[in-house]
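> build me a model:
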Amino acid sequence: MVKIKSDIEGFQATRPVLTMGMFDGVHKGHLALLTSVIEKARQINGESVVLTFWPHPRIVLSQEPEKLRLLTTLEEKTRLLSEAGIDHIIILPFTKEFSSLTAQEFIQQHLVDKIGISHLVAGYNHRFGHGGISRSGLEKLAQEHHFGLGFYGPVVIDGVKPSSTTIRRHISDGDVWEASRFLGRYYSIKGRIVGGKRLGRQLGYPTANIRMDDSIKLIPHDGVYACKVHLLGKSYGGMLNIGGRPTIDGENSEKSLEVHIFNFNREVYAEEIRVEFVARTRPEIKFSNIDGLKERLRQDEVEVKSILLEKGVLPPR
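Model (predicted):
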């Protein structure tokens, strides 16, 4: 059972093997690194530790925080790290004072004095501490403080190194299928169902309107998506629209997330809903009239169900 701490004081672990970073998305590259940490901990009869930070440094350091959108909320990241098999997760509050620590100070005050590190596994491109530290500098500190040091990566998938930045770009472009290849799972959002204008019902496609749980979570590009919906303890196929409904509300209408859930006829409000994005089928289109929109929705249903059937989200007919 994973142990999660939001305070480093009083931390205890047997021969801690540690890695650290933001781990936004907990993608395939991260997972390979975490597996390496777990294997090293087993080799020395120790325990695996992930040290991560919250909030994101860009928010604290005012580096265009209004533009920052993340792949995982803190809750999602913690769950994914736990599922990877890590023994301990430390969520260290990131502050301006903390950001001013040099790598040497950070290692001495946190990794050595408070965690009692036995071994550090660093990502191949990981930098930390005010001003950063070179690989040779880190090796020297490891010798001085008598802990083991290893570097991991890079992981390469079809010639590409998975990174949170690359995955964010794919999702921002609407290419959720490509993002899922690097994540190792479908990208998902979570929120609550709220009341809408009930226009979907008039079109023959009633929708659940989703209000996101966390405003910092990245929303895919506008358009129509084939998706998997988790609601009331069950899973369904669905088609989701992200955008402003230009045919009905005009060009400058407010953006919404609405999902039509296949084989689901209940009206539910305030319930938690999670949506996994399988593939984007088309951009948002402004139609000349409602009949054109209805006809396109019928086409969307056929296309989306075909994709979900192919990907195993919907059971075979």
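
> contacts and neighbour counts: CA atoms only from here.
Noted.

> I'd assumed Lys255 was in contact with Asn241.
No - using Cα atoms under 8 Å as the test, Asn241 is too far from Lys255 to be in contact (9.9 Å).

> one more, for comparison:
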Amino acid sequence: MVENFIPNFFEGRVIHGRKIGRTIGFPTANLHLNQELEKQFLKGVYGVEVYHKGSIYHGVMNIGVRPTFKDIKPSISVEVHILDFKQDIYGDCIGIEVVCFIREEVPFKSKDQLIQQLNKDIEQAWKMCQVRGKFIKKPVLKNNVTYI
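Below you'll find the predicted structure:
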């Protein structure tokens, strides 16, 4: 259970990141947030709804230091994998509504383990949004794993 106060809604500008997510099949929108807002979140994975130019999408957000991809100088990143979304939104401002906390951020021994967990995270986010009655369609399954 998350003890910290978690903002229900916030906005951030999409910035260029390291582009690691796209290399493993999970492109992300990296967000620039002020440090005070970042401090309010427990490091981990969240189910979210994303608001962009009048449309609502669903996604999975990670806030943390990406421990699987060891950086020389780890820094906090906020990145959202938006489901069923293939647009270039660099520089755009997007709104994020936090639906649920899924898990704390943990390092994985391999990219394959991370990918397996990301698929589980997406499934969990989908279930939580379905409980809220907001998810319209289930993520597509390919090769017996959830993939968007």
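
> Asn241 and Lys255 of structure 1: which has the busier surroundings?
The neighbour count for Asn241 of structure 1 versus Lys255, taken as other Cα atoms under 10 Å, is higher for Asn241 (24 against 13).

> and the residue in structure 2 that the more buried one lines up against, what element?
Under the alignment (TM-score structural alignment), Asn241 of structure 1 maps onto Asn62 of structure 2. Per DSSP states H and E, Asn62 of structure 2 falls inside strand 55-64.

> give the aligned range of the helix or strand that comes right after that strand in structure 1.
Following strand 55-64 of structure 2 in sequence order, the next helix or strand is strand 77-82 (DSSP H and E). Alignment of strand 77-82 of structure 2 against structure 1: residues 256-261, by TM-score structural alignment.

> and the contacts of that stretch?
For stretch 256-261 of structure 1, contacts defined as Cα atoms under 8 Å, 6 or more residues apart in numbering pick out 205-211, 229, 236-244.

> quick one: the lengthiest helix in structure 2 aligns where in structure 1?
In structure 2, with assignment by DSSP state H, the single longest helix is helix 111-132. The alignment of helix 111-132 of structure 2 onto structure 1 (TM-score structural alignment) spans residues 290-311.

> for that stretch, buried residues please.
Leu293, Lys294, Leu297, Asp300, Glu301, Glu303, Val304, Lys305, Ile307, Leu308 (16 or more other Cα atoms under 10 Å).

> distance of the spatially most central residue of structure 2 relative to His16 of structure 2?
Nearest to the centroid of the C-alpha atoms of structure 2, with distances taken as Cα atoms, centre = their mean, sits Met61, at 1.8 Å. Note on Met61 of structure 2: its distance to His16 of structure 2, by Cα to Cα, to the nearest Å, is 16 Å.

> same deal with Phe5 of structure 2?
Counting by Cα to Cα - Phe5 of structure 2 and His16 of structure 2 are separated by 28 Å.

> which one's more surrounded, those two?
Legend: neighbour count by other Cα under 10 Å for Phe5 of structure 2 and His16, higher for His16 (13 against 10).

> what's the matching residue for the more buried one over in structure 1?
Looks like His16 of structure 2 aligns to Gly195 there (TM-score structural alignment).

> that match: what's it in contact with?
Per Cα under 8 Å, 6+ apart, neighbours of Gly195 of structure 1: Ala208, Asn209, Tyr269.

> nearest to Asp249 of structure 1, of those residues?
Asn209 (15.5 Å; Cα to Cα).

> how about the nearest residue to that closest one, chain neighbours excluded?
Glu258 (4.5 Å; Cα to Cα, 6 or more residues apart in numbering).

> which stretches in the stretch 1-150 of structure 1 count as strands?
Using DSSP state E, counting those that start in this stretch, the strands of the stretch 1-150 of structure 1 run over 3-5, 16-20, 47-54, 88-93, 119-123, 148-152.

> most neighbours per residue, which of the ones you listed?
Most buried of those by mean neighbour count (mean count of other Cα atoms under 10 Å) is strand 16-20; its value is a mean of 25.

> does anything pack onto it? Which helices or strands?
If contacts are counted by 3 or more Cα pairs under 8 Å, 6 or more residues apart in numbering; DSSP states H and E, strand 16-20 of structure 1 sits against helix 28-43, strand 47-54, strand 119-123.

> tell me the contacts of the aligned partner of Gly44 of structure 2 in structure 1?
Alignment note (TM-score structural alignment): Gly44 of structure 2 maps to Gly223 of structure 1. Contacts for Gly223 of structure 1 (Cα under 8 Å, 6+ apart) come out as Gly174, Asn241, Ile242, Gly243, Arg280, Thr281, Arg282, Pro283, Glu284.
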